[in-house]
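[1] Attaching a predicted model along with its sequence, questions to come.
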Amino acid sequence: MSAPRDVRIEHFARAGLAARGAVYLLVGGLALTAAIGAGGDVGGNESALRSLLSQPFGAAIIGAIGLGLVFFAAWRIYSAIVDPDGHGDTAKGLGTRAVHALSGIVNGALALTALTIALGVSAGGGGDDDAAQDWTAFLLSQPFGRWLTAAVGAGVVGAGLFHLWKSWRGDMLKRLSVPAERRSLALIVGRVGYAARGVVFIVIGGFLIAAAIHGDSSEAKGLGGALQALEDQPFGWALLALVAAGLAAFGAFGFLQALWRRIRAPDLSDAKAALDAIARKV
């Protein structure tokens, strides 16, 4: 007998959270080992996934991560439409839902990258920086392109500041049902992870703003470029090690979310009702 629809959605969401966690854990782990001179590589999501190809069953692991990211992207977009967490239709609620939709699109693109790598279709070599520069070039080519690019960069910086604020507040457990004996550890992992992700977002956003000011898309950086920029600073190895360890912690927190997040997953028919409601408003 098949599982109820809401149970399947919950399973998809948890698999997606674990997949995103695996990517961050891999990126952070590789950058950390590079920072302390123990091998590894300072790169972004794509280069981290490609590093698995040399491992036993590497293509299968990448494929599993890619499939999980498909689930995560679908759940994010589904959450933006149906709003199972009850963010509402206020300006703040709609903003949160818009961020969820954007997250779904970004992670959907990463899922496609992972699946093409796993299938041996992707030629490789471009990486996160090239993708960031391509998107920046597209934005700059639009009417008021510099202002548009600067606005996107400011939004990314704002997201980074929000992550730092969330780390300071320590409220990342409010949607998790964490056992009492694990709560302190989960809070530490979450705080460190959100702080590191916030730093990376601020750096990426800063490069976008610089690209807007100079009208030069080559100044845009992705995750790998942001980490390399940190490494290029005075005492950069220590700074990189701290941020990389934090990204690995964010990845570990993804697995904690997969285990303990409270997921309100209504029936898929609710998605149709939500889409109909949006269509009526438009």
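    Arrived safely, thanks for sending.
[2] hey, let's count contacts and neighbours off CA atoms from now on
    Will do.
[3] show me the contacts for Phe207.
    Gly153, Glu219, Ala220, Lys221 (C-alpha atoms under 8 Å, 6 or more residues apart in numbering).
[4] Pull the most distant pair out of these.
    Within the contacts of Phe207, Gly153 and Glu219 form the most distant pair, 12.0 Å apart (C-alpha to C-alpha).
[5] which of those two has more neighbours?
    Using other C-alpha atoms under 10 Å, the more surrounded residue of Gly153 and Glu219 is Gly153, with 26 against 19.
[6] Surely the more buried one is in contact with Ala211?
    No: at 9.1 Å, Gly153 does not count as touching Ala211 under the criterion of C-alpha atoms under 8 Å.
[7] what's the helix or strand for the closest residue to Arg197 other than its chain neighbours?
    Leaving aside its chain neighbours, Arg197 sits nearest to Leu247 (6.3 Å; criterion: C-alpha to C-alpha, 6 or more residues apart in numbering). Leu247 belongs to helix 236-260 when assigned by DSSP states H and E.
[8] Spatially, and excluding backbone neighbours, which residue is closest to Gly104.
    For Gly104, ignoring the flanking residues on the chain, the nearest one in space by C-alpha to C-alpha, 6+ apart is Ala73 at 3.9 Å.
[9] dropping in the other structure now:
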Amino acid sequence: MDTSAMARPARTRVRRAAKGSVTEGAARAGLAARGVIYLLVGVLALRVAFGDGGQQADREGALAALSHEPLGAVLLWALGAGLAGMALWRLSEAVFGSAGPDGRKPGKRLLAVVRCVFYVCVAWSVLSFAAGSGRSRSSDEQSRDLTARALGVPAGQWLVGAVGVGIAVAGVWIGVQAVRRSYHDKLKLGALSRRTRRLVDVTGVGGGSARGLVFAAAGAFAVRAAVDARPDRAKGLDDTLRSFAGTPFGPWLLVLVAAGLVLFGLFSFALARWRRV
């Protein structure tokens, strides 16, 4: 008896269930939640650029700002649930493959695993913030702490340097992919009018380029921390964004980057609506 032939329909049913309405809903909720965070971070960064630097321009600052809004606690729980949905979707991609002809390649599955772990951590931090009233650590504090621990292990400078290079390369890759509009492969382009597609491209190219620049800058700071063996050289999202205001372009570069993050938030909403899952 050919047991593999009997098992194949069962695997097919499991794969279809994993890609069914529940996982699709989780993916779209996760993309929308990501959009909210980037939108809020972009707005906070714009406030920093125009002289109001009282709040952190990072995820923690965004959560704090959201908590002060009407129904803030409900919104925080919804945001955490959405990000948990994003983690579930990435887990499904790791196990069963993602959309597209090359979605089941080992490289794609490995990237899905990394994304799943990342969003598990993000969802946990948001849900922890929603559950308690205590202040969470800023991205800058977390970055310096992790860098100090890494520098304290054997070959720590090489480890921090390698991670920094990886983040910087990822930033360049994100920016290039945005400029090339590679996200078109993941969109239901037939459902978009010509005008809507142009608007999505504005958010996708502008937002992805800004996001890539932030990643590249954060990676460069990590490399500098490794070379100097000084954890205080590493920067989280807030300090990375503020560093753009210290360039010869003044606060206007930060304005452009912050506006780009707002655009990426809007682009995430577009993905939540029209992405193939």
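    Yep, it's here. Just so it is clear, the structure is predicted and the values come from calculations on it, not from any experiment.
[10] What's the TM-score once they're superposed?
    Overlay of the two chains. TM-score (TM-score structural alignment, normalised by the length of structure 2): 0.86; 257 aligned residues with a C-alpha RMSD of 2.1 Å.
[11] thinking again about what came up before, the residue nearest to Arg197 of structure 1 is in contact with Gly21, isn't it?
    No: counting by C-alpha under 8 Å, Leu247 of structure 1 stays clear of Gly21, with 9.4 Å between them.
[12] The two: which has the busier surroundings?
    Neighbour totals were compared for Leu247 of structure 1 and Gly21, and Leu247 leads with 31 against 26 (other C-alpha under 10 Å).
[13] Run through the residues that contact the counterpart of that one in structure 2.
    Residue correspondence, TM-score structural alignment: Leu247 of structure 1 in this structure matches Leu261 in structure 2. When contacts are counted by C-alpha under 8 Å, 6+ apart, Leu261 of structure 2 touches Tyr38, Leu39, Val41, Gly42, Gly207, Ala210, Arg211.
[14] next one: Leu88 of structure 2
    Thr23, Ala26, Ala27, Cys116.
[15] hmm, try it at 10 Å
    Residues near Leu88 of structure 2 by C-alpha atoms under 10 Å, 6 or more residues apart in numbering: 18, 22-24, 26-27, 30, 82, 94, 116-117, 119-120.
[16] Of those residues, which belong to helices?
    Members of the contacts of Leu88 of structure 2 lying in helices (criterion: DSSP state H): 18, 22-24, 26-27, 30, 82, 94, 116-117, 119-120.
[17] Could you identify the most distant pair in those?
    Farthest apart among these by C-alpha to C-alpha are Val22 and Val117. That separation is 19.8 Å.
[18] how big is the offset of the helix holding Leu247 of structure 1 relative to structure 2?
    For helix 236-260 of structure 1, the mean deviation from structure 2 after alignment is 0.7 Å (mean C-alpha distance after the TM-score superposition for structure 1).
[19] Reformat the ones in helices among the contacts of Leu88 of structure 2 as a markdown table; add neighbour count and distance to Gly53 of structure 2.
    Below are those laid out as a markdown table (neighbours: other C-alpha atoms under 10 Å; distance: C-alpha to C-alpha, whole Å):
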| residue | neighbour count | distance to Gly53 of structure 2 |
| --- | --- | --- |
| Ala18 | 19 | 44 |
| Val22 | 13 | 41 |
| Thr23 | 21 | 39 |
| Glu24 | 20 | 38 |
| Ala26 | 22 | 35 |
| Ala27 | 27 | 33 |
| Gly30 | 28 | 29 |
| Gly82 | 23 | 29 |
| Ala94 | 24 | 40 |
| Cys116 | 23 | 32 |
| Val117 | 15 | 31 |
| Tyr119 | 23 | 28 |
| Val120 | 20 | 30 |
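[20] For Glu69 of structure 2, what is the enclosing helix or strand?
    Here Glu69 of structure 2, judged by DSSP H and E, is contained in no helix and no strand.
[21] Chain neighbours aside, what residue packs nearest to the equivalent of Ala217 of structure 2 over in structure 1?
    Correspondence of Ala217 of structure 2 to structure 1, assessed by TM-score structural alignment: Val203. Excluding its sequence neighbours, the residue lying closest to Val203 of structure 1 (C-alpha to C-alpha, 6+ apart) is Ala226, at 5.9 Å.
[22] element containing that neighbour, please.
    Per DSSP H and E, Ala226 of structure 1 falls inside helix 223-231.
[23] Have a look at how far, on average, that helix is from structure 2.
    Helix 223-231 of structure 1, aligned to structure 2 and superposed, deviates on average by 1.1 Å (mean C-alpha distance after the TM-score superposition for structure 1).
[24] how about that helix, which residues of structure 2 does it hit?
    If you align by TM-score structural alignment, helix 223-231 of structure 1 falls on residues 237-245 of structure 2.
[25] now stretch 49-66 of structure 1
    In the comparison with structure 2, stretch 49-66 of structure 1 aligns to the range 63-80 (TM-score structural alignment).
[26] Just the buried residues of that stretch, please?
    Buried residues in stretch 63-80 of structure 2, counted by 16 or more other C-alpha atoms under 10 Å: 63-67, 72-73, 75-80.
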